[in-house]
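Participant: Kindly return the folded structure for what I paste below:
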Amino acid sequence: MQLEQIIDRRKTHSVKWYLQNEEVIPLCIADMDFQVSEEIRSAISQKALHGIYGYSTFCERYFEAIKYWWETQHQWVLQKDWISFSPGIIPGMNLLLKVLTEPGDHVIIQEPVYYPFYKTIETQGCFVKENSLLYKNGRYEIDFDDFEKKASHPKAKVFILCSPHNPVGRVWTTEELKRLGEICERHEVTVVSDEMHCDLTYKGYKHKPYATVAPSHVLNSITCAAPSKTFNIAGMQSSIIIIPNPSVREKYQRMLEGYGLMRPNAFAIEATIAAYYKGLPWLQQVREYLEDNMRFVVEYFHGNIPQIKPVIPEATHLIWLDCQELEVPNEKLHSFFFENASVRLDEGSKFGNGGNGFERINIACPRDILETALQRINTAVKNL
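Facilitator: You can find the predicted model right below:
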């Protein structure tokens, strides 16, 4: 199977694999160690062979490909003029907060959560307001009473929803999303929904775009997405910002142009079209492989390292690891894996206070790499 092929990324300018110590296995940073689909490679190769890489713009095929994917995969019929661009989700969120907030406003997040959200909010002069998720019996739930309290503050202007949630792996139910939306609408809080991992769900779970939960959600929300996590093309730097509200969209577009960010990567256009029109068979294979890897990791920890308890994900190619029973001080936990197992994970405390005692592991790699890393962790824990 192609996904089991180990491809050396150490001298390819990969952020994930750019390590001084070549013995270290990086299971951090949310990209995959799988080669992209043949269709995407072919589309990029054809563009490369053309030999001219000047300024690019968006074509009708690009918009139609995005609309096709969201309608067939998520049953959401998009209008072309809703679709805007950003070189990445975080740059897009920075611009959105410039449009939606003033310095001193409150932005709500649900920690532990994707850590760049913190810097994004603070950069705009806003205050981070944490609606901490409740960790109960190995699963995370929303504290709706606290969310209502945070949203009701007169300075609360934006709620950044992470759906599916990174790092805890929850696929929020329609009921949960509806309840969040009702609170936000009641208090005039705009929802910015990060749906980057929406295509990486496991069997038995189905992603529901926030904007489709209720008719009133559409104009009060902005959806951030991309083919990058789904098809492993994050380096193309092409994200999709879906803004149904015309007033917000116009302001965002002016902001985008003002920062000179309105032009796409020449290769990203072709990669996106190929991914959305032809990438489903590859994605189905990846989902099955990730499901097998997820089961392998969960069973390995249960059987060999019970002190580390994986939070079983419903989506994403990441697993949130509860390491509290290791009794390693939080400030030394991350370095413990790096120094004693030569495995680099993502440091849990970066994701908020709820991440203390946790680490995040990326399972999107060939099984041999994953197995070697887990064996190293097992040895390190036994030597504690």
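
Participant: Could you use CA atoms for every contact and neighbour count after this?
Facilitator: Will do.

Participant: which residue ranges form the helices in the stretch 51-200 of the chain?
Facilitator: Taking DSSP state H, counting those that start in this stretch, the helices of the stretch 51-200 of the chain run over residues 60-74, 89-100, 116-123, 144-151, 174-186.

Participant: now the other sequence, so there's something to compare against:
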Amino acid sequence: MYDFTTFKPRRGIGAEKWSTFERQAVDNPDLAPYSIADMEFPAAPEITAALKEAADFGIYGYTVADSSYRDAVCAWMDRRHGWAVEPTWIFQTYGVVPAMNLALHALTAPGDAVIIQPPVYPPFRAVVTSTGRRVLENPLRVKDGRYEMDLEGLEALARRSEAKVFFLCSPHNPVGRVWTRRELQAAADICAANGVTVFSDEIHADFVHPGSVHIPFAALDGPAARECIVGTSASKSFNLAGLVTANIIVSDPDLRARLTGKVVGYTGEYTNYFGLAATRAAYEQGEPWLEALLEVIRGNYDYCKNFMAEKFPSVTVYPLEGTYLLWADFNSLGLEPAELERFMVEHQLYLDEGYLFGTGGAGFERINLACPRQCLTAAMERLDAAAAEFGFKR
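Facilitator: So this is what the prediction gives:
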């Protein structure tokens, strides 16, 4: 019913993920990048139809979310995640990262500190440092082949007087964890006991694979859950990142007032006309497309995992509980991070290098699985041939 096999190169349209090819004058038309977390799939046809209808209307003035839009968001959260959201809890920004910036300006002062859990999505650190705040690292740790939170370390950091905010990535990018209720509740209790506000980035919440369940942080028990900020968007789920529309959900009225009081100065009071139309169509009509997509992502993960097990048994591929991003440890190849990056690029493998994600990421690669299978097959075959040529330890 849906097409997840056609490959549509995105050169020449301003796609950031594809700009590497332009900068490096790469002219092979069969190549695809496997880096930045948007997809190489067209959006659901229901969304395209809604955008065409919105375009045909012909007036694109200042736009705010209306009640039908808010109702669509609330219905999606209830249906997909069992989370009862009130329409008044929602406000818009151009993205979750801009909302993180807004939160730091609303809730902290220069010199205050923010807790992050590396290896983690690079803007978590960049937002903190660019606003004159300090980073407190609570690195994830690996136990029995699976990442977990260091809750004792989190508590030690939360007790520090300068710690004001905790940036939680849930599901976690890049390691692919979907946190359990027990893990989230423990983190919530620590933050509540120490007056640390949680900003939970849940942009990958719709990409949860069998055996895991996404728990919205705000659906937990206790004051930290009631007084948290949840960042969501249809951008990852439905490949709408270029429409720069995110929903920030805050149930506590005082906290919401502090945040929305900064909106005009930091993210603007209006939103994207087409982003609202696309998000509403996604949440009202796009669920069958998303379910079909999840099957494709799981198939792509299984293919890459099995390929690595056969061809590169020393490379650890971590379990994919959530997201569409494979996280793999290539340190066994014996290359320094810069050498690993050079090796990948020289063999036309454009991945996200693990060092970009901070502590614990060096020697890893993040591979975007949201592309037609033939793209992944071509990449894995190039990797195999290149490794054979150089005689790398497998």
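
Participant: about what we covered before: can you add mean neighbour count and give the helices of the stretch 51-200 of structure 1 back as CSV?
Facilitator: Formatted as CSV, those follow (neighbours: other Cα atoms under 10 Å):
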stretch, mean neighbour count
helix 60-74, 16
helix 89-100, 19
helix 116-123, 18
helix 144-151, 17
helix 174-186, 17
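
Participant: which one of those helices lies closest to residue 255 of structure 1?
Facilitator: helix 89-100 (6.6 Å; Cα to Cα).

Participant: With structure 2 overlaid, how far apart is that closest one on average?
Facilitator: Relative to the matching residues in structure 2, helix 89-100 of structure 1 has an average distance of 0.7 Å after the fit, by mean Cα distance after the TM-score superposition for structure 1.

Participant: for that helix, the distance to its chain's centre please.
Facilitator: 16 Å (Cα atoms, centre = their mean, to the nearest Å).

Participant: Where does that helix end up in structure 2?
Facilitator: Using TM-score structural alignment, helix 89-100 of structure 1 lines up with residues 96-107 of structure 2.

Participant: Give me the contacts around the matching stretch.
Facilitator: Contact with stretch 96-107 of structure 2 is made by 93, 123-124, 127-128, 131, 164-165, 199, 201, 203, 231-233, 246-248, 258-259, 262-263, 266-267, as judged by Cα atoms under 8 Å, 6 or more residues apart in numbering.

Participant: so what's residue 10 of structure 2 up against?
Facilitator: Per Cα under 8 Å, 6+ apart, neighbours of residue 10 of structure 2: residue 18.

Participant: Residue 308 of structure 2 versus that one, what's the distance?
Facilitator: 28 Å (Cα to Cα, to the nearest Å).

Participant: picking up where we left off before, closest to residue 308 of structure 1 out of the helices of the stretch 51-200 of structure 1?
Facilitator: With Cα to Cα as the criterion, residue 308 of structure 1 lies closest to helix 116-123 of the helices of the stretch 51-200 of structure 1, at 25.6 Å.

Participant: Average separation of the closest one from the aligned part of structure 2, please.
Facilitator: Looks like 0.7 Å for helix 116-123 of structure 1 (mean Cα distance after the TM-score superposition for structure 1).

Participant: Onto which residues of structure 2 does that helix map?
Facilitator: With TM-score structural alignment applied, helix 116-123 of structure 1 matches the range 123-130 in structure 2.

Participant: before we move on, back to that, which among the contacts of stretch 96-107 of structure 2 end up buried?
Facilitator: With burial judged by 16 or more other Cα atoms under 10 Å, the buried subset of the contacts of stretch 96-107 of structure 2 is 93, 123-124, 127-128, 131, 164-165, 199, 201, 203, 231-233, 246-248, 259, 262-263, 266-267.

Participant: which residues does the equivalent of residue 252 of structure 2 over in structure 1 contact?
Facilitator: Matched by TM-score structural alignment, residue 252 of structure 2 corresponds to residue 245 in structure 1. By Cα under 8 Å, 6+ apart, the contact set of residue 245 of structure 1 is 82, 218-221.

Participant: Inside strands: which ones of those residues?
Facilitator: When DSSP state E defines the strands, the subset of the contacts of residue 245 of structure 1 inside them is residue 221.

Participant: which among the contacts of residue 245 of structure 1 gets closest to residue 183 of structure 1?
Facilitator: Using Cα to Cα, residue 220 comes nearest to residue 183 of structure 1 of those, at 11.8 Å.

Participant: The longest strand seen in structure 1 vs structure 2 - mean distance after superposition?
Facilitator: Looking across structure 1 with DSSP E, the single longest strand is strand 156-162. Once fitted to structure 2, strand 156-162 of structure 1 is off its aligned match by 0.5 Å on average (mean Cα distance after the TM-score superposition for structure 1).

Participant: ok, the alignment partner in structure 1 of residue 377 of structure 2 - how many residues close by?
Facilitator: For residue 377 of structure 2, the aligned position in structure 1 is residue 371, judged by TM-score structural alignment. Counted with other Cα atoms under 10 Å, the neighbours of residue 371 of structure 1 add up to 15.
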